[in-house]
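# model the structure of this input:
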Amino acid sequence: MFDPRSNSLNALRLLLASLVVVSHSWVIGNLGEEPALGARTLGAWSVLGFFGISGYLITRSRMNGQPVSRFFRARFLRIYPGFLAALLLVAFVFAPLSVAVGSPGGFTLGDSLSYVVRNLFLYPPVVSQTTIGTTLPEGEIWNGALWSLFWEAGCYIGVGLLGFAALRSRSTAILVTLFAGSTCLSLAAHVGWIPASELTLAPPLMAAFSGGALLYLHARRIRVLPALAVAVAVLLVSVATGTATVLAPLPFALLIFALGAVLPLNRIGATRDLSYGIYIYGVPVQNLIEVGLPDLSLPVYLLLTFACVVPLAWASFTWVERPAMRLKRRVRPALAV
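This is a model prediction of the structure:
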């Protein structure tokens, strides 16, 4: 049912990235609590969707028989150049602009350099630096959306190390174990057996990614309508009982791929995929707007946010992401073994 050459996943990723920005507007704009379903915010649901999509597509990429070095190079070039550009812009452009537009705080060059250095490894948990001096009010984070990229890269490494042969022979057992283990950890965190921390955010994402991988490996065996009926039922239960972190990752991934297969939106994002840029620049733009123009209404705040974020996402794709992705095609076969 799902055609990897003609589908609406780019449109859905664009929607998910935009929903992350919308969800963050309530908190960053001091408009109240983020909207939530099943004890998961709108942004958290979107990130689950991203990881389900990645699980399917990254596993498919690894299964095509390419050398592991080429696989890792492609993944690095897709995610890291855009991330690094966003990191540098926040440290050396957004932070100074926040002072210029009215932030009562300040920063030093050392604060900006520390922000870049401590976050270089894809915003790692525990050691990452979330602020730059006192440019934002206490408790605010310059680019909190980046937290998921560390775990995304971890999933890429896991799939890469499994290797083509291992995916062929033992993938189901490995991925089922990973999915079950992640789900159990999510349950333990949900009921309070594990204290909440940055690390407890990861298990639902691991479940979504491994769930997407399982969907790819068993795609030909899945009967679409019965599977969708079960998926929708489980999602409704997760929303009604507030257990989305535990129950939603796999059925949500299935629902997204079904929508990707049937929605007639395959032209959206076909030539310019702005979803990554919107995701990595949404929070910094929202913080800057809140510093310079506090107390905006939600519609005005969102309109101004997207008016700034979309050009940044376009620039990121045009001048950073796409040129980086072209580099992977220039590797000589002899060097890609």
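# going forward, measure contacts between C-alpha atoms and count neighbours the same way
Will do.
# all helices of the stretch 201-337 of the chain, in order?
According to DSSP state H, counting those that start in this stretch, the stretch 201-337 of the chain carries its helices in the segments 202-217, 224-241, 244-247, 249-262, 275-292, 298-316, 322-327.
# need the winner for burial among those helices.
Mean neighbour count (mean count of other C-alpha atoms under 10 Å) peaks for helix 202-217 among those, with a mean of 26.
# before we move on, back to that, any idea which of the helices of the stretch 201-337 of the chain gets closest to L88?
Proximity to L88, assessed across the helices of the stretch 201-337 of the chain by C-alpha to C-alpha, is greatest for helix 275-292 (11.7 Å).
# nearest to C155, out of the helices of the stretch 201-337 of the chain?
That would be helix 202-217 among the helices of the stretch 201-337 of the chain, by C-alpha to C-alpha, at 7.3 Å.
# what is the orientation angle of that closest one with helix 249-262?
50 degrees (axes from the mean of the first three to the mean of the last three C-alpha atoms, to 10 degrees).
# got the contact list for the nearest residue to V283 once chain neighbours are set aside?
Closest residue to V283 apart from its sequence neighbours, by C-alpha to C-alpha, 6 or more residues apart in numbering: N143 at 5.3 Å. By C-alpha atoms under 8 Å, 6 or more residues apart in numbering, N143 lies in contact with 90, 130, 280-281, 283-284.
# one more sequence to fold, the one below, so I can look at both together:
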Amino acid sequence: MRLASFIEGRNNNFNLIRMIAAYAVLVTHSFALVIGTGNAEPLQATLGMTIGSIAVDIFFLTSGFLVTASLLTRQSTIEFVWARVLRIYPALFAMHLLAIFGLGLFFTTLSWPSYFADPLLYKYLLKCLTLFSGSPYELPGVFSHNPYGDSINSSLWTIPYEIAMYTILSAIWVSLRAMPQYRQQAFNFVAVSGASLSGILIFLSYFNATAINHFIWLFFLFFTGSTFFILRNRIVLSHSIFFILLFVLLLASLNRHAFFIIYAATLAYILFYVAYIPSGMVRKYNKLGDYSYGFYIYAFPVQQSIAALLPGVSVLTMVIISSAVTLLLAVLSWHFLEKHALDLKGHYVNHTKKLLSFFPTSKSTS
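Here you go, the predicted model:
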């Protein structure tokens, strides 16, 4: 069946996939935070990537698909922006406040007056406000003796890239408002071309043995996700194609150079097949809640805290303790903050449209 046949409603496996991906990041970081190096996870030497980096790729493919679906279905930039803001920032600010006034005050080696007087604290706080200038990493005197160093939350490096992709996607849509008859077709062409050209650049870089730019790689993944939504009426989700691609990918894992090429070419199809085809018991996870974002943003500071409290902790113990604590925080974050923030979208959208209605040249739903 065509991909378009499956995408109506929310009856899919994306919540579970994202939760598994967030957990994979926690596992990868457990090796790094215990051993003290980012290359500590065993898969890094075998495949040239970790399960955590694969998880990030899944996040960007999924995000590109779902947010493009949101934008093109509603065709409202205002709704798109508020949906993204309310999904990212409330939980992120809560995590930062906990880091500054909870973990920071508890773990800092400085006196509290010195801690609050240190310019590094306010640099951290300033970056927290938008993330456009990058993600904040250090607080004064916090985790400075940990094996991995004093990073508060290295997982956040992906969020400025995510925000950049949202900005590019919405900018493409807004820039085409002057041609309403062909807006959809032009948007589709630009998005698919962006995925194709970035893919070509990645393969050229790889074959020329030059480093692949982070932005271009994440751009490729995000807009490949967009492309799958745009071409949803042409893409067939087939058991045969899925198992052939999965077999080829597993076979390619015997050679790390071949693996990257096959991985880049097959990951999107494998992901969207798994997101929509398996059903039954696996769908019951959707009744729990979308805990993946909270799990992702809280895991690293929890793990750094464990590394500080339990010097010499093993990787397995780190995984077990941090999984339990992070899951608790993620559940609380979803039920008491995140889902309520998302419920405010209609309120803020309506107020924004009313505000823009005072400007005759504005088109509030564009």
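# now what about the TM-score between them?
The TM-score (TM-score structural alignment, normalised by the length of structure 1) is 0.86; 328 aligned residues with a C-alpha RMSD of 2.8 Å.
# counterpart of the residue nearest to V283 of structure 1 in structure 2?
Under the alignment by TM-score structural alignment, N143 of structure 1 pairs with N153 in structure 2.
# ok, back up a step: what would the helices of the stretch 201-337 of structure 1 look like in CSV with distance to L84 of structure 1?
Shown next, in CSV, are those (distance: least, C-alpha to C-alpha, whole Å):
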stretch, distance to L84 of structure 1
helix 202-217, 22
helix 224-241, 36
helix 244-247, 30
helix 249-262, 28
helix 275-292, 10
helix 298-316, 11
helix 322-327, 12
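# out of those, which is closest to P137 of structure 1?
Across these, closest to P137 of structure 1 is helix 275-292 (C-alpha to C-alpha), at 8.9 Å.
# gap between the closest one and the chain center?
Centroid separation for helix 275-292 of structure 1 versus its chain: 15 Å, with C-alpha atoms, centre = their mean, to the nearest Å.
# which bit of structure 2 covers that helix?
Using TM-score structural alignment, helix 275-292 of structure 1 pairs with 292-309 in structure 2.
# same check, this time on stretch 40-50 of structure 1
With TM-score structural alignment as the criterion, stretch 40-50 of structure 1 aligns to 49-59.
# contacts for that stretch?
Contacts of stretch 49-59 of structure 2 (C-alpha under 8 Å, 6+ apart): 18, 21-22, 24-29, 41-44, 158, 218, 221, 271.
# inside helices: which ones of those residues?
Under the assignment DSSP state H, these contribute 18, 21-22, 24-29, 42-44, 158, 218, 221, 271 to helices.
# please pick the buried ones from those residues.
Burial by neighbour count, judged by 16 or more other C-alpha atoms under 10 Å, picks out 18, 21-22, 24-29, 44, 158, 218, 221, 271 from these.
# of those residues, closest to V319 of structure 2?
Nearest to V319 of structure 2, judged by C-alpha to C-alpha, of those is V27 at 6.2 Å.
# that closest one pairs with which position in structure 1?
Per TM-score structural alignment, V27 of structure 2 is aligned with V22.
# and the gap between the closest residue to its match other than its chain neighbours and V21 of structure 1?
In this structure, V22 of structure 1 finds its nearest non-sequential neighbour in L302, 7.0 Å apart by C-alpha to C-alpha, 6+ apart. Going from L302 of structure 1 to V21 of structure 1 by C-alpha to C-alpha, to the nearest Å gives 8 Å.
# over to P226 of structure 1?
34 Å.
# same question, A39 of structure 1
18 Å.
# then R220 of structure 1?
From R220 of structure 1 to V21 of structure 1 the distance is 35 Å (C-alpha to C-alpha).
# helix or strand: which one has the nearest residue to L162 of structure 1 once chain neighbours are set aside?
Spatial nearest neighbour of L162 of structure 1, chain neighbours left out: S171 (7.9 Å); criterion: C-alpha to C-alpha, 6+ apart. Using DSSP states H and E, S171 of structure 1 falls within helix 147-191.
# how many degrees apart are that helix and helix 202-217 in direction?
In terms of direction (the same axes, to 10 degrees), helix 147-191 of structure 1 departs from helix 202-217 by 110 degrees.
# so which elements touch helix 147-191 of structure 1?
Here helix 147-191 of structure 1 touches helix 42-62, helix 68-89, helix 202-217, helix 244-247, going by 3 or more C-alpha pairs under 8 Å, 6 or more residues apart in numbering; DSSP states H and E.
# switch to 6 Å and redo it
helix 202-217, helix 244-247 (3 or more C-alpha pairs under 6 Å, 6 or more residues apart in numbering; DSSP states H and E).
# same for the shortest one, what does it pack against?
Judged by 3+ C-alpha pairs under 6 Å, 6+ apart, the packing partners of helix 244-247 of structure 1 are helix 147-191.
# let's see 10 Å
Judged by 3 or more C-alpha pairs under 10 Å, 6 or more residues apart in numbering; DSSP states H and E, the packing partners of helix 244-247 of structure 1 are strand 40-41, helix 42-62, helix 147-191, helix 202-217, helix 224-241.
# a markdown table for the ones you listed, including distance to T271 of structure 1?
Shown next, in a markdown table, are these (distance: least, C-alpha to C-alpha, whole Å):
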| stretch | distance to T271 of structure 1 |
| --- | --- |
| strand 40-41 | 30 |
| helix 42-62 | 18 |
| helix 147-191 | 23 |
| helix 202-217 | 24 |
| helix 224-241 | 29 |
